[in-house]
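Asks: Everything below, folded, please.
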Amino acid sequence: MQKPLLVTDFLDRARRYYGDHEAVVATTGERFTYDEFGERADGFAAALAERGIEKGDRVGVLDPNTHYHLEAAYGAMQLGAVHTPLNYRLTPDDFEYILSDAGVDAVFADYEYAEKIEAVRDDVPTEVFVTNDADAVEGDWESFDEAIETDAGFERPEMAEDDVITINYTSGTTGDPKGVCRTHRTETLHAYLVALHLDISDDDVYLWTLPMFHVNGWGHIYAVTGMGAKHVCTRGIDAGGIFEAVAAEDVSYLCGAPTVLNLLVDYYGDHGDVPTTGDNDVRVATAGSAPPEAVIRAVEDDFGWYLSHVYGATETGPLITTSDARRFFDDGSSARFGVKKRQGIGFLGTEVRVVDEDGNDVPQDDATLGEIVVRGNQVMDRYWNKPEETEIAFSDRIEGYYHTGDLATVDSDGMIAIRDRKKDIIISGGENISTIELEDTLYEHDAVADAAVIPAPSDEWGETPKAFIVPASGDPEAPGTTEEEIVDFTREHLASYKVVRRVEFVESLPTTATGKVQKYELRQEEWDDEDRMVGEG
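Replies: Sure, this is the predicted structure:
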């Protein structure tokens, strides 16, 4: 028989089997069982229905990983409304664009961020505005907790697994965000894969360090819920708070971009004997760029955590590969670092390829660059109202595969390793230079805390590598090193044509809320006086 795959099944299952078990630890200190969590989600669904929200309407959720996000998401989805999570680090202008582009009908916003929506409410189609603290928000906002006390009921509409149920906006590293449409089917199958490949079980205690807005928290709002595990909520990233929560709540699992891991490593180094576990062993999943070997070593050897490196994009679920292939390394061996820095092998049911310009697979020599393309049940349905961009995304080099824009090599075991973004590669004097290789080298310098390398315009070479460096001293005016020393350091470790030619010390690098460095912003500033964003090298 065939049963429709619906995201509502995840909370239904948790309520059926784990109703009286703790489901959510709120940032306020409140604790909710799955029965209580479900009742609050039901209340929000009824409140939305009272206000005219129906199947297919878009409901925005702007929230920093509190229990309200979980309740608002499931409340909306029980009506067949489209959960549209919003990045809380965006500006009012960004929200005006997204709310208008998606045609958002109702929005829940945390009190700390509601003013950004209030600033543009007269310019967007949204008509229903709900917050978790109406007294703390200027303007006409309804209270979430009061709204869910309604006596009105609601009926779930008939839903099909191919109905769009979430729209996740890209992080905007290359211009205006695009709305990534995901269906009940894609969300469900991705959550199954997450539960399997990241070993989620009903006795897990999951700490929300990863933003829930980011592709529904990598699908963890579904997988953790459906397995009947426990959510521990947060209000953003605080290294000391993460260690405290891990110990106090016996956290067993969390996720974090390499930048988050760096914060934890630095905090641990600065504060000495910090408890890193409670009663449970801890595992951590990281994604984005590969963390440096020194960070992996600190997380595993100093914290005692087990690290998995996964990879994907907003358009792909996100997760499509994992480096957690234990037949390729021994846990205690230094060889594990070489594997864990790679993006790895494809998830079950996921076809991940690295292809050349003609759509042919590159040789498994770990040297030939190609673009990562993917085909799988977790890949997006389409971009919202952008058919041309959708067509290009699925047909550039090879028909029927989503094209990630990431350039990678493949080793003899079939494990991929990203070497660069297609648009970030530096072509200097006809030579291709990997910015990732340069950044990895810079991380080995004691005076470097963070680094991003981009192509800078060069009259001689067309493009030349420039490094933006956050010094370990924290002070770009007193970085503890010099531009000349940095240049010489790269010359000592790399081929001469790969050497960094320009260096700028900065307080911080522009990043998305998920920790990705926005090289697009750095390139824009660097190429501001040029008539194009690439050199003719």
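
Asks: use CA for all of it now, contacts and neighbours both
Replies: Fine.

Asks: can you pull the buried residues of the longest helix along the chain?
Replies: Assignment by DSSP state H gives helix 34-50 as the longest helix of the chain. Buried positions in helix 34-50, judged by neighbour count with 16 or more other CA atoms under 10 Å: 34-49.

Asks: any idea how far that helix is from the chain center?
Replies: Distance, stretch centre to chain centre, for helix 34-50: 27 Å (CA atoms, centre = their mean, to the nearest Å).

Asks: Check stretch 197-207 too.
Replies: Chain-centre distance of stretch 197-207: 18 Å, with CA atoms, centre = their mean.

Asks: Let's compare: structure for the following, please.
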Amino acid sequence: MSAAAYDRDLDKNAANFQPLTPLTFLARSALTFPDHTAILHGRQAITYRDFYARSRRLASALARRGIKRGDTVSVMLANTPPMLEAHYGVPMTRGVLNTLNTRLDAAILAFTLDHAETKVIITDLEFSKVMKEALALAKVKPLVVDYADPEFAVEGERLGTLDYEALIAEGDPAFDWLMPDDEWDAISLNYTSGTTGNPKGVVYHHRGASLLAVGNVVTTAMGKHPVYLWTLPMFHCNGWCFTWSLSAVAGTHVCLRWVRAPAMYEAIARHKVTHLCGAPIVMSTLLNAPEPDKQPLPHVVSFFTAAAPPPEAVLSAMQAAGFNVTHLSGLTETYGPAVVNDWKAEWDHLEPAARGAKKARQGVRYAALEDLTIMNPETMEKVPADGQTIGEIMFRGNVVMKGYLKNREASAEAFHGGWFHSGDLGVIHPDGYIQIKDRSKDIIISGGENISSIEVEDTLYKHPSIQAAAVVAKADEKWGETPCAFVELRPGASLTANEVMAWCRDHLAAYKCPRTVIFTELPKTSTGKIQKFRLRDMAKSV
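Replies: Next up, the predicted model:
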């Protein structure tokens, strides 16, 4: 029989082919487990029945106000129920969800609103000051919806004429929401940190969101009805797609407005949390909490971290405290984590140094990612798996972004040769596990936030007393990494470290500011290029 026979008269139709989307996960859980708790927030307990109904109300209300396929709805929200509802309600209109980083300054937020052509903005009162400035700077004039958290007393100015609950009340809980026309349709828009100039808008599609959401369930070994604590900001890559993962297994979202040790321990103990994700700062907060703030854990809790691999001492302390830590890796462009340091039982018996070397690696691809490798970016040839030869880490698969919004040149560069170029440099070990050795774009990952060293350097260069500056990552037990600035002063100028830090605070978001300032002549090559590898070595000894 010819191969063509398997295609003849066997066509795609509505009965046998539907676009992949994570929206169906919520519909299924609401049907199957309507009374199971979907969201906990303060004293609020929202069932799957109500979660689904409120998401449909939001979709209905947005549709009535003109939101349609391709329209952007931005949200400036903490880890609260409306953020979860937006992850379903917005794409139920075929609109695109843009979650804003609550730590950014007004200028960047204004750029984002304009670039995304935001039609509606839902904003928490806690962020009203910066959002008021951003809206004043922005060219777009979206409908502004204010959210006042009923569980926490948060002061702030109302920026619009419509309250979030009033918007929800407008909607139909039985709204016949829309599946995407195509699984390639955009579901969300996430902005990078902006390594040079303005940030880039990373576009996710329904297919990738669905596959990564299920990939998380597989990778984190979630059984039915897991309990997930939101220590990871949901604005980060849509909460690494866990915003959708939990609905696939009818899990419970435990919202956490502020990441504080007492609240984390209380939530873990009271709600029997099974899983949480976070940057090294979350581990530090848990471990360094005063004893009165700590509570016994109900069982071993699975903790997933990204950014720089945690030191062996931190991993040991977390294990002793009752947390099993797994290191993940990825980028905004890969829907969050797409690489996991899949731990092998035999490694538990290695000597501490050897075990630490294993834990320092990023690992292997998610099951949801089709291919991961390291190549010479010039020849596009795979480097040998010798743990020594450095190349660029590259991804290929369905959990790679559609591309950068309105930036054809950047998209083409990122996808050169049929692979996504991560910009990270690393090696492949003989067993196939990869390890990052450097970041070609000199990104500093601090507390889970990406900081562009170039942006910080540009700010330093604007100071009248600074002749030259370079910024590198300095290891930090609490934050993972922090910016370390090396400054060369102009002849006759004088400046203190505190004055440099104050200058940066006046021109940058607080988390981007250097924590360490060193005055020195910058080491340069014969062509005048600053030798950052030498600065990194110097930063280790400070």
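
Asks: Please work out the TM-score for the two chains.
Replies: With the length set by TM-score structural alignment, normalised by the length of the first structure, the two chains reach a TM-score of 0.78; 466 aligned residues with a CA RMSD of 3.8 Å.

Asks: okay, and the longest helix of the first structure goes to which residues in the second structure?
Replies: Aligned using TM-score structural alignment, helix 34-50 of the first structure spans residues 48-64 in the second structure.

Asks: repeat for stretch 209-222 of the first structure
Replies: Counting by TM-score structural alignment, stretch 209-222 of the first structure corresponds to 231-244 in the second structure.

Asks: For that stretch, give me every contacting residue.
Replies: Stretch 231-244 of the second structure has contacts (CA atoms under 8 Å, 6 or more residues apart in numbering) with 22-23, 25, 78-79, 83-84, 87, 99-102, 190, 209-210, 212-213, 216, 256, 259, 276-279, 282, 332, 335-337.

Asks: Among those, which ones are in helices?
Replies: Counting by DSSP H, the part of the contacts of stretch 231-244 of the second structure found in helices is L23, F25, M83, L84, H87, A209, S210, L212, A213, N216, V282.

Asks: Format those as TSV; extra columns: distance to H225 of the second structure and neighbour count.
Replies: TSV is the format used below for those (distance: CA to CA, whole Å; neighbours: other CA atoms under 10 Å):
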residue	distance to H225 of the second structure	neighbour count
L23	18	24
F25	13	20
M83	20	21
L84	17	21
H87	20	24
A209	20	32
S210	18	25
L212	18	30
A213	15	26
N216	14	22
V282	24	24
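
Asks: excluding its backbone neighbours, what's nearest V383 of the second structure?
Replies: Of all residues not flanking V383 of the second structure in the chain, M375 sits nearest, at 5.3 Å (CA to CA, 6 or more residues apart in numbering).

Asks: name the element the one you found belongs to?
Replies: strand 371-376 (DSSP states H and E).

Asks: Can you give me the buried ones in that strand?
Replies: Quick answer for strand 371-376 of the second structure (16+ other CA under 10 Å): L372, T373, I374, M375, N376.

Asks: Could you do stretch 377-390 of the first structure as well?
Replies: Within stretch 377-390 of the first structure, the residues that count as buried by 16+ other CA under 10 Å are N377, Q378, V379, M380, D381, R382, Y383, W384, T390.

Asks: V164 of the first structure versus the fourth one, what's the distance?
Replies: I take that to be M380 of the first structure. Distance of M380 of the first structure to V164 of the first structure, given as CA to CA, to the nearest Å: 10 Å.

Asks: Need the residues touching each of those two.
Replies: Joint contacts of M380 of the first structure and V164 (CA under 8 Å, 6+ apart) are C181, R182, T183.

Asks: Most neighbours among these, please name it.
Replies: R182 (30 neighbours; other CA atoms under 10 Å).

Asks: mind listing what the equivalent of that one over in the second structure touches?
Replies: Under the alignment (TM-score structural alignment), R182 of the first structure pairs with Y204 in the second structure. If a contact means CA under 8 Å, 6+ apart, then Y204 of the second structure has A186, I187, S188, L189, N190, Y335, V400, M401, K402 as its contacts.
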